[in-house]
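1. test case, fold it:
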Amino acid sequence: MLKQLLLVLAFAVSPAFAADQAAAPAKPVTAPAPAKAAAKPAVKPADATKPTDASKSTGNPKVKFTTSLGNVTVELYPDKAPKTVENFLQYVKDGFYSGTVFHRVIPSFMVQGGGFSKDLQQKRTRAPIHNEANNGLSNLRGTLAMARTGDPHSASAQFFVNLVDNQRLDYVSETNWGYCVYGKVVAGMDVVDKMAAAPTGPQGPLPSDVPTTPIVIEKAELVK
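-> Next comes the predicted model:
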């Protein structure tokens, strides 16, 4: 298991992986590896990824994460990533994220969570979903994207928030799928930045980047 995780890190593939639900628990996962310099944008950022005023109603669903560091609210884009949003909202409605942690934090890159318990046991997930990264949305600061492994269609429950503009993670082609953006932080980005400043190190099955003090998602709920 650890060997596979190190392999994933070495090849700079991504986060959330969903294993066969009737078989063994899902395998450890990682997010994309940080680059020394941002690549040229693969796709033109869509209007939906621009900063949003949380006080204005767009009609899009919003989810509030109550975390041990404060609250974070994300707006979702079902018109851009319908299957991804549907999948994410089902996990929210099922209470799946309650008690999970942000298990991978890399400053100036991203924070990742939604798959491991406080004792770093990976939770079982539903079947993986089709990658909808080819939707015109770009991995800009504050956007919410699905984590996956090297298989472009392996995302299940894990997600990450981009701390900076990471356009190199955008869709390029069917041989370079990138990571599906399906929402954006509209309140609490200061809390996400606090997560980014947390001390990290190796813990449990994960070789690095785990906050030494757990950053816990106490609750995730759909809000109006």
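
2. every contact and neighbour count from this point should use C-alpha atoms.
-> Fine.

3. now the strands for the chain?
-> 62-67, 70-76, 100-106, 110-117, 143-146, 159-162, 181-187, 200-203, 206-211, 216-223 (DSSP state E).

4. relative orientation of the first one and strand 216-223 in degrees?
-> For strand 62-67 against strand 216-223, the angle by axes from the mean of the first three to the mean of the last three Cα atoms, to 10 degrees is 160 degrees.

5. where do the helices of the protein begin and end?
-> 2-10, 82-93, 189-196 (DSSP state H).

6. of these, which is nearest residue 103?
-> Each of these has some distance to residue 103 by Cα to Cα; the shortest is helix 189-196, at 10.4 Å.

7. one more to line up against the first:
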Amino acid sequence: MIPNGIIQGGDPLSTDPAQSARYGTGGMRELRFERNSEQMSRGAVAATLAPGMPDSGGSQFFICIFDQLPLTGQYTVFARVAEGLNVAQKISQVEADNTVPKQRVAMTKVTIRDKPAAGPEPFATETAEELSKYRAVLETSIGNITFQFFPDKAPNHVRNFLRLAQVGFFDGTAFHRVVIGFVIQGGFLPTRSEPLDINQDRYIRKMAPEFNDIQHDKGTVSLAHGDDPASGDTSFFIVLARTPVLDGKYTAFGKVVEGMEVVVASS
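-> As a prediction, the model looks like this:
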């Protein structure tokens, strides 16, 4: 295993701790290489190969914890992690001696299950009136902050935030930017403490702006973006004081209705 890189398993020799010196050599040279266009990105599952031998696959496999794009096309990617990528990351962080874990991490059981049917996209069908009744409570390390939403002004941004919140995207993220008297900003993907699972990853989308007449007063919640107004996705900011320069340049989609003292304390 490589910390936050890959983890490898499936060697039949690993059922016997006495064979630890030979781990990584069993169950090989049984399958021919099957080239495909699947990217060696986060969550990819591929057949392990002996060095310089593309037709040496077998029972062993490895999981990419984070993107390993230079490996694309060199290994047969045959699956992707649908759930539990955070568990795989924790396994990758087990103390190891020259990539061999010092602590035995065993697969106790492998179950084949039917693929779950794709469910409806969250918050896709609710009316603006229905969306306006939702509140989001941000539980932070110094107290709670509650958002109210304005779907009549920015319906797609409200749906986007509610979807990300429901699938747990914001859990474990941090307020990464604080400008006293201006804004605090959070929801930035690189601040997550755990990798995304497949369900979370599919809801990260670039948002076309929905500029509106909501003023950026104290407590207003808006979507952050780069130079391109259509580059925003997950990161949002809370305004700390009336800031007219933001009006019409960022999409305001909510406001703080409880916990503004927590917002101020964060700054």
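
8. quick revisit: and residue 219 of the first structure, which of the helices of the first structure is closest to it?
-> Per Cα to Cα, nearest to residue 219 of the first structure of the helices of the first structure: helix 82-93, 8.8 Å.

9. could you point out which of the strands of the first structure sits nearest residue 22 of the first structure?
-> Distance to residue 22 of the first structure, taken as Cα to Cα, is lowest for strand 110-117 among the strands of the first structure, at 17.5 Å.

10. in a markdown table, list the strands of the first structure along with distance to residue 10 of the first structure and mean neighbour count.
-> Below are those laid out as a markdown table (distance: least, Cα to Cα, whole Å; neighbours: other Cα atoms under 10 Å):
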| stretch | distance to residue 10 of the first structure | mean neighbour count |
| --- | --- | --- |
| strand 62-67 | 31 | 20 |
| strand 70-76 | 31 | 22 |
| strand 100-106 | 16 | 25 |
| strand 110-117 | 18 | 24 |
| strand 143-146 | 20 | 28 |
| strand 159-162 | 19 | 26 |
| strand 181-187 | 24 | 27 |
| strand 200-203 | 16 | 15 |
| strand 206-211 | 12 | 18 |
| strand 216-223 | 27 | 19 |
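
11. in CSV, list these along with distance to residue 169 of the first structure.
-> Output for the strands of the first structure, formatted as CSV (distance: least, Cα to Cα, whole Å):
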stretch, distance to residue 169 of the first structure
strand 62-67, 23
strand 70-76, 19
strand 100-106, 15
strand 110-117, 11
strand 143-146, 10
strand 159-162, 10
strand 181-187, 10
strand 200-203, 23
strand 206-211, 19
strand 216-223, 25
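
12. I'd like the helices of the first structure written out as TSV, with mean neighbour count and distance to residue 150 of the first structure added.
-> Output for the helices of the first structure, formatted as TSV (neighbours: other Cα atoms under 10 Å; distance: least, Cα to Cα, whole Å):
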stretch	mean neighbour count	distance to residue 150 of the first structure
helix 2-10	14	7
helix 82-93	18	18
helix 189-196	18	24
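
13. columns distance to residue 122 of the first structure on top of these, output as CSV?
-> CSV is the format used below for those (distance: least, Cα to Cα, whole Å):
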stretch, distance to residue 122 of the first structure
helix 2-10, 13
helix 82-93, 15
helix 189-196, 20
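
14. out of these, which is closest to residue 108 of the first structure?
-> Short answer: helix 189-196, nearest of these by Cα to Cα, at 7.7 Å.

15. which strands and helices sit next to that closest one?
-> Packed against helix 189-196 of the first structure, as judged by 3 or more Cα pairs under 8 Å, 6 or more residues apart in numbering; DSSP states H and E, are the following elements: strand 70-76, strand 100-106, strand 110-117.

16. I'd like the ones you listed laid out as TSV, including distance to residue 23 of the first structure.
-> Listed next are those as TSV, based on distance: least, Cα to Cα, whole Å:
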stretch	distance to residue 23 of the first structure
strand 70-76	31
strand 100-106	22
strand 110-117	17
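
17. ok, which of these comes nearest residue 156 of the first structure?
-> Of all those, it is strand 110-117 that lies closest to residue 156 of the first structure, at 9.1 Å by Cα to Cα.

18. if I look at the residue in the second structure that residue 161 of the first structure lines up against, how far off is residue 256 of the second structure?
-> Under the alignment defined by TM-score structural alignment, residue 161 of the first structure is paired with residue 238 of the second structure. Distance, residue 238 of the second structure to residue 256 of the second structure, using Cα to Cα, to the nearest Å: 8 Å.

19. next: residue 230 of the second structure.
-> For residue 230 of the second structure, the distance to residue 256 of the second structure - Cα to Cα - is 24 Å.

20. and for residue 234 of the second structure?
-> 18 Å.

21. OK, contacts around the residue nearest to residue 222 of the first structure when sequence neighbours are not counted?
-> Once flanking residues are discounted, residue 222 of the first structure sits nearest to residue 63: 4.4 Å by Cα to Cα, 6 or more residues apart in numbering. Counting by Cα atoms under 8 Å, 6 or more residues apart in numbering, residue 63 of the first structure touches 73-76, 220-223.

22. with residue 112 of the first structure instead?
-> 31, 102-105, 147, 158-161.

23. again, only using 6 Å
-> Going by Cα atoms under 6 Å, 6 or more residues apart in numbering, residue 112 of the first structure touches 102, 104, 159-160.

24. got it, and residue 187 of the first structure?
-> 72-73.

25. and the aligned residue in the second structure for it, how far is that from residue 147 of the second structure?
-> Applying TM-score structural alignment, one finds that residue 187 of the first structure aligns to residue 258 in the second structure. Distance from residue 258 of the second structure to residue 147 of the second structure, counting by Cα to Cα: 7 Å.

26. and what of residue 234 of the second structure?
-> Distance, residue 234 of the second structure to residue 147 of the second structure, by Cα to Cα: 15 Å.

27. picking up where we left off before, which neighbours do residue 238 and residue 256 of the second structure have in common?
-> Both residue 238 of the second structure and residue 256 are contacted by residue 219, under the criterion Cα under 6 Å, 6+ apart.

28. hmm, back to that, save the contacts of residue 112 of the first structure as CSV, and put in distance to residue 91 of the first structure too.
-> Below are the contacts of residue 112 of the first structure laid out as CSV (distance: Cα to Cα, whole Å):
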residue, distance to residue 91 of the first structure
102, 16
104, 20
159, 12
160, 15
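
29. which one of those residues sits closest to residue 113 of the first structure?
-> Distances from residue 113 of the first structure to these, taken by Cα to Cα, are shortest for residue 102, at 3.9 Å.

30. thanks again, I'm all set now.
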